[in-house]
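Asker: Provided below are the primary sequence and the corresponding predicted coordinates.
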Amino acid sequence: MLTSVPEPGRFVLGIAGAPGAGKSTCAARLVDQATAAGVSAVVVPMDGFHLAQSVLEARGLADVKGAPETFDAYGYLAVLQRVRAADHTVWAPSFDRTLEEPVAGSIAVEPGVRLVVTEGNYLLDAADPWVRTADLLDETWFVQVPDELRRTRLIARHKRFGRSHAEAVEHALGSDERNARRIAATRERADLVITPPVD
């Protein structure tokens, strides 16, 4: 658990990592630990800023969903800026994996929340506008797990949400893997690299 959450201010932690590394699980556990310790906390996932599937299809981006250009990066930065202010309730979007769509206004970051954990692929990316993310975070972690485990998780996830085995493998070894290579190159910018236990 973080030991440097200011009193009574807000601490914004970013968790980066490749698809299937376990970012969401790590973020959820941190929030649970904080809550158990009496610290109000919430997760704001970058996945909530995915462009709608209809937009991706119209722009020919459906096959590369998860790549940097398939997110509303400026919208994500704007929400982080509002989260940093901590003077009003910020309504952030979530991502529904069953629908494969973002859901607007579904996460409330109340003024009294002290720990905000945001997790996503490109928090440490050097390209604009993603590079601006670091200035809005107090600390960044990079989640790393063995590549084979990560790919196995991705294939299982894709199948769980409706893809055939062949489709799941194609996606995991195609666009997911290209994104993973880009994300791996950002690890050195993290304040901390963590290797969570394998469940």
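Answerer: It's in. Numbers count the residues shown, from 1 in each chain.

Asker: Please make it C-alpha for all contacts and neighbour counts, starting now.
Answerer: Fine.

Asker: Tell me where this structure has strands.
Answerer: All strands of the chain, identified by DSSP state E, fall at 11-17, 41-45, 90-96, 101-109, 115-120, 139-143, 192-194.

Asker: among those, which is nearest residue 24?
Answerer: Comparing these against residue 24 with Cα to Cα, the closest turns out to be strand 115-120 (6.7 Å).

Asker: Give the other helices and strands that that closest one contacts.
Answerer: Contacts defined by 3 or more Cα pairs under 8 Å, 6 or more residues apart in numbering; DSSP states H and E place strand 115-120 against strand 11-17, helix 23-36, strand 41-45.

Asker: Check it against this one:
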Amino acid sequence: MSLPESAIARIDALLAKQERVLLGIAAPPGAGKSTIAEWIHQHYLELSVVVPMDGYHLANVELARLGRADRKGAQDTFDSAGFVSLLSRIRHQQSDEIVYAPEFRREIEEPIANAIPVLSDKRLIIIEGNYLLLELGFWQQVTGLLDDTWYVEVDQALRLTRLINRHIQFGRSPEAAAAWVENTDEPNARQIEASKHRAQFVLAV
């Protein structure tokens, strides 16, 4: 599977008219944001870097302190202000500056600081995450820092299957995985789907 020509043409047009492009890719959990972002990165390998929103997950100890550990993945379990600050730094990056972004490691279920170097010569910055289009709190500042925003649309049954399998892969029982998807991931998904109208391009995969 590969990106449709319309998607590549869209990126090419942006790169042709400006020096740096910040591309936002949003979707509900399990829709394939990370896969799409990696496809784009591979297509523009020398020009691009992927910056995932998931690096701004709050640490497990902080989620426990806030009483939100059982809702991990909801919009208020991220440092949205920190994420907006990162995007602003990337947007206004100087030619001799390296901006470091965090990443989320699923094998330990924790974010790792300063794991992704964003070099000033990278012309295509691929930002991927669930809440890029959300009209709430600091999240609503995100779209103003991006040059283009995409929403990834996928068959719902396939998305749910992917989600359950992902949770099983990282240690949950099939029953616990299904319960987490129903009680945590899907309420988040409905909130994300409600923000779809803010996307400038819908990518059906």
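Answerer: Noted; the coordinates are in hand. Keep in mind that this is a model prediction, so the values were computed, not measured.

Asker: Can you give me the TM-score here?
Answerer: After superposition, the two chains reach a TM-score of 0.94 (TM-score structural alignment, normalised by the length of structure 1), with 193 aligned residues with a Cα RMSD of 1.0 Å.

Asker: picking that back up, please work out which of the helices and strands packed on strand 115-120 of structure 1 is packed deepest.
Answerer: Of these, the one with the most neighbours on average (mean count of other Cα atoms under 10 Å) is strand 11-17, at a mean of 26.

Asker: What count of nearby residues applies to residue 127 of structure 1?
Answerer: 10 (other Cα atoms under 10 Å).

Asker: what does it align to in structure 2?
Answerer: Using TM-score structural alignment, the partner of residue 127 of structure 1 in structure 2 is residue 136.

Asker: Then residue 20 of structure 1?
Answerer: Superposed on structure 2 with TM-score structural alignment, residue 20 of structure 1 falls opposite residue 30.

Asker: my guess is that match meets residue 156, correct?
Answerer: No. Assessed by Cα atoms under 8 Å, residue 30 of structure 2 is found out of contact with residue 156, at 9.2 Å.

Asker: Give me the more crowded residue out of these two.
Answerer: Counted by other Cα under 10 Å, residue 30 of structure 2 and residue 156 do not tie: residue 30 has more neighbours, with 21 against 12.

Asker: Enumerate every residue touching residue 175 of structure 1.
Answerer: 63, 64, 65, 66, 67 (Cα atoms under 8 Å, 6 or more residues apart in numbering).

Asker: Trace it over to structure 2, please.
Answerer: In structure 2, residue 175 of structure 1 lands on residue 184 (TM-score structural alignment).

Asker: about what we covered before: now for the helices and strands packed on strand 115-120 of structure 1, which one comes closest to residue 136 of structure 1?
Answerer: Nearest to residue 136 of structure 1, of all those, is strand 11-17, at 7.7 Å by Cα to Cα.

Asker: Run through the neighbouring helices and strands of the closest one.
Answerer: helix 23-36, strand 115-120, strand 139-143, helix 175-184.

Asker: Superposed on structure 2, what's the mean shift for it?
Answerer: After superposition onto structure 2, the mean distance of strand 11-17 of structure 1 to its aligned counterpart is 0.3 Å, using mean Cα distance after the TM-score superposition for structure 1.

Asker: which residues touch that strand?
Answerer: Counting by Cα under 8 Å, 6+ apart, 5, 23, 27, 84, 114-124, 136-144, 180, 183-184, 187 sit against strand 11-17 of structure 1.

Asker: winner for burial among the strands of structure 1?
Answerer: Highest mean neighbour count among the strands of structure 1 (mean count of other Cα under 10 Å): strand 11-17, a mean of 26.

Asker: quick check: angle from that one to helix 175-184?
Answerer: 130 degrees (axes from the mean of the first three to the mean of the last three Cα atoms, to 10 degrees).

Asker: From residue 28 of structure 2, how far out is the residue nearest in space to the middle of structure 2?
Answerer: Nearest to the mean C-alpha position of structure 2, counting by Cα atoms, centre = their mean, stands residue 129 at 1.6 Å. According to Cα to Cα, to the nearest Å, residue 129 of structure 2 and residue 28 of structure 2 sit 9 Å apart.

Asker: can you check residue 162 of structure 2 too?
Answerer: Here residue 162 of structure 2 is placed at a distance of 12 Å from residue 28 of structure 2 (Cα to Cα).

Asker: Report how many residues lie close to residue 74 of structure 2.
Answerer: With other Cα under 10 Å as criterion, residue 74 of structure 2 counts 19.
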